[in-house]
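*Asks:* One predicted model, sequence on top.
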Amino acid sequence: MDSTGNTILVTGATSGIGLGLALRLHKAGNKVIVAGRRQALLDKITTEHPGIESVLLDVSDPQAIQRSSEALSVSHPNLNVLINNAGVIDWEDLTNPDSLATAEAIVTTNLLGTIRMVYAFTPHLIKQPNATIINVSSSLAFVPLPATPTYCASKAAVHSFTQSLRVQLEDTSIEVVELAPPAVRTTLLGQETDEQAMPLEAFLDEIFELLNTTPTPSELVVERTKPLRFAEANGSHAEVLRKLTEYKP
């Protein structure tokens, strides 16, 4: 992925990692379109950062995805990078039937949202001379946090889907990249003051070092993600899972 001169759509970009990526990419000389569910936050971002554009988009709504893909293909014919960052997480009690609604909402946003975005935007991206799809998974795709089972399962599915997508698109102009963040100090799960989570700016620094590598790595994995990413391979999966089991909401 070129570091500048792209037209980039970032979903889930009104806060946290999504907003951080959008601002860094904008500063680097890319045309950035931020997507999110809350118009007030989108308006605030575009007002405070002239040049950034926005689109109201809830990735849990398949009709909204289709409308956005059709509109953006006309308004931004050079759109060549899609970052599927939108995601939700919540605690679940698998012994409580009331948690099922939470689980279903997580799958709809994290997994179906990513899949639907890929299906909707790939026909446009594949026409570009150079294009990139970045799917955001999680370090928890590789070892789950048992208190958030469906979130972890959805991100494991995103990891698997991204591998297949990469193979299917390998003879096209689209490169496929997976970004697997560790716990980062954002409002996700109220981690903004969690000393065990990685500071957002430090995380972004590492990510952009990787993005500026040629060729772009197929997986953007910062140092804090590696103990989980490679736990299965190095035989530490059971130990890491045990530590995560001790983390309670």
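*Replies:* That came through, no problem. Numbers count the residues shown, from 1 in each chain.
*Asks:* contacts, neighbours, all on C-alpha from now
*Replies:* Noted.
*Asks:* What separation do you get for the residue nearest to residue 191 when sequence neighbours are not counted and residue 205?
*Replies:* For residue 191, ignoring the flanking residues on the chain, the nearest one in space by Cα to Cα, 6 or more residues apart in numbering is residue 185 at 5.0 Å. With the distance defined as Cα to Cα, to the nearest Å, residue 185 ends up 14 Å from residue 205.
*Asks:* who's more crowded, the two?
*Replies:* It is residue 185, of residue 185 and residue 205, that has more neighbours when counted by other Cα atoms under 10 Å, with 22 against 13.
*Asks:* Tell me who's in contact with the more buried one.
*Replies:* Contacts for residue 185 were tallied using Cα atoms under 8 Å, 6 or more residues apart in numbering; they are 191-194, 197-200.
*Asks:* What is the longest helix seen in the chain packed up against?
*Replies:* Scanning the chain for the helix with the most residues, using DSSP state H, yields helix 149-168. If contacts are counted by 3 or more Cα pairs under 8 Å, 6 or more residues apart in numbering; DSSP states H and E, helix 149-168 sits against helix 99-106, strand 131-136, strand 174-179.
*Asks:* so where do the strands sit in the protein?
*Replies:* Listed from the start of the chain, the chain has strands (DSSP state E) covering 7-10, 31-36, 53-56, 81-84, 131-136, 174-179, 219-220.
*Asks:* Kindly reformat the ones you listed as a markdown table and extend each row with mean neighbour count and distance to residue 113.
*Replies:* Output for the strands of the chain, formatted as a markdown table (neighbours: other Cα atoms under 10 Å; distance: least, Cα to Cα, whole Å):
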| stretch | mean neighbour count | distance to residue 113 |
| --- | --- | --- |
| strand 7-10 | 23 | 13 |
| strand 31-36 | 24 | 12 |
| strand 53-56 | 19 | 15 |
| strand 81-84 | 24 | 8 |
| strand 131-136 | 24 | 11 |
| strand 174-179 | 23 | 15 |
| strand 219-220 | 20 | 20 |
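*Asks:* second one coming, line it up with the first:
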Amino acid sequence: MSALWRARRAPPKLTDMNITGNTVFIPGSTSGIGLALALELQAKGNTVIIGGRRTDRLAQLAAEHPGLGTVEIDSTDPASIQSAAKEVLATYPDLNVLVAMAGIMRIEDWHRPESFLENAEAVVTTNVLGPIRLIAAFVQHLQTRPDATIVTVSSGLAFTPLKVTPSYNASKAAIHMLSESVRLQLADTSVKIVELEPPSVRTSLLPGQQESDFAMPLDEFVSEVVTLLETQPDAREIQVERVKFLRYGEARGDYDQVVATLNSADPHGN
């Protein structure tokens, strides 16, 4: 997988890449996209460790999926991240892939600060500081691996705003530019930076999103992501077809129409 998730340009490959035999840590993966991706990667023959705050949920998932590693972690808490990193690296010294999956989405009304400020601060702490702290906790170790990957998770909303989620949109735009910048800095190392850009997916990120016809079915999303990882070894951004409507509006010249369509179609989008 790490060899698959290449962030730097390389000569074209003649065959699909093998995404087996890696050791992958996915904090924030006890449900939704993170869990579905973890299980798919485990099925592909990788050692996968999931992280989350609820020890009962972690125990349940470990019992249901033999071989799945678990570690308690709260990505909003710097001390928790450091503790989890030590545990993961002590138990899985071959770790070569970090997927910074944890994230939250909150609806905000910016007409009055009392109706958005607390939510906005929580979103930035989780979605921006969380990945930064996770990368800081693992980047030195990953540089010792011959072929390593950090996967960041932004969103189609990094490129086209959903009106009701300003801080979420901004946090994912920050992750996009962080990914671009860190990739440049780590170009002289063995660590690749790959950005996963989901569209709206049927998860519990927002109330009602799991039942939304606008959102992409979770199994279809993960299946397409894994196919892209297998067939596009040099991709810097992993984009399912559905997200390209949001991702490339400005490049196509129809950005205003994309914004209008997104904000009239459905209250859910990520």
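*Replies:* Cool, the structure landed. None of the values given here were measured: they were computed from a predicted structure.
*Asks:* rewinding a little: and which of the contacts of residue 185 of the first structure is nearest residue 82 of the first structure?
*Replies:* residue 200 (21.0 Å; Cα to Cα).
*Asks:* Once you drop chain neighbours, what's closest to the corresponding residue of the second structure for residue 66 of the first structure?
*Replies:* In the second structure, the residue matched to residue 66 of the first structure (TM-score structural alignment) is residue 82. For residue 82 of the second structure, ignoring the flanking residues on the chain, the nearest one in space by Cα to Cα, 6+ apart is residue 137 at 6.3 Å.
*Asks:* now stretch 50-64 of the second structure: which residue numbers in the first structure?
*Replies:* Matched against the first structure by TM-score structural alignment, stretch 50-64 of the second structure falls on residues 34-48.
*Asks:* Just the buried positions in the matching stretch, please.
*Replies:* By 16 or more other Cα atoms under 10 Å, the buried positions in stretch 34-48 of the first structure come out as 34-37, 42-43, 45.
*Asks:* Then stretch 101-119 of the first structure?
*Replies:* Neighbour counts using 16+ other Cα under 10 Å place 102-103, 105-118 of stretch 101-119 of the first structure among the buried residues.
*Asks:* so how far does that stretch reach from one end to the other?
*Replies:* Across stretch 101-119 of the first structure, the straight-line distance between its terminal residues is 25 Å, by Cα to Cα.
*Asks:* what's it in contact with?
*Replies:* In this structure, residues lying in contact with stretch 101-119 of the first structure by Cα under 8 Å, 6+ apart are 59-62, 65, 84, 86-90, 92, 135, 150-151, 154-155, 157-158.
*Asks:* what does stretch 163-176 of the first structure give?
*Replies:* Surrounding stretch 163-176 of the first structure, the residues in contact under the criterion Cα under 8 Å, 6+ apart are 1, 125-135, 162, 177, 218.
*Asks:* hmm, back to that, for the strands of the first structure, give me TSV that also has distance to residue 143 of the first structure.
*Replies:* Rendered in TSV, the data for the strands of the first structure read as follows (distance: least, Cα to Cα, whole Å):
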stretch	distance to residue 143 of the first structure
strand 7-10	26
strand 31-36	28
strand 53-56	33
strand 81-84	21
strand 131-136	16
strand 174-179	16
strand 219-220	16
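*Asks:* which one of those lies closest to residue 232 of the first structure?
*Replies:* Taking Cα to Cα as the criterion, strand 219-220 is the member of the strands of the first structure that comes nearest to residue 232 of the first structure, at 16.5 Å.
*Asks:* Pull up the aligned stretch in the second structure for that closest one.
*Replies:* Using TM-score structural alignment, the match for strand 219-220 of the first structure in the second structure runs over residues 237-238.
*Asks:* which residue in the first structure lines up with residue 100 of the second structure?
*Replies:* With TM-score structural alignment as the criterion, the equivalent of residue 100 of the second structure in the first structure is residue 84.
*Asks:* actually residue 213 of the second structure, not the one I wrote
*Replies:* Across the two structures, residue 213 of the second structure finds its equivalent in residue 195 of the first structure, going by TM-score structural alignment.
*Asks:* ok, how many other residues are close to that match?
*Replies:* Counted with other Cα under 10 Å, the neighbours of residue 195 of the first structure add up to 10.
*Asks:* Next: residue 94 of the second structure.
*Replies:* Applying other Cα under 10 Å, we find 17 residues neighbouring residue 94 of the second structure.
*Asks:* can you map out the helices along the stretch 151-270 of the second structure?
*Replies:* Taking DSSP state H, counting those that start in this stretch as the test, the helices found in the stretch 151-270 of the second structure are 166-185, 218-231, 244-247, 249-252, 255-265.
*Asks:* The residue nearest to residue 191 of the first structure -> the second structure?
*Replies:* In the superposition onto the second structure, residue 185 of the first structure corresponds to residue 202 when matched by TM-score structural alignment.
*Asks:* Ok, residue 204 of the first structure next?
*Replies:* For residue 204 of the first structure, the aligned residue in the second structure is residue 222 (criterion: TM-score structural alignment).
*Asks:* again, but for residue 118 of the first structure
*Replies:* Here residue 118 of the first structure is matched to residue 135 in the second structure, going by TM-score structural alignment.
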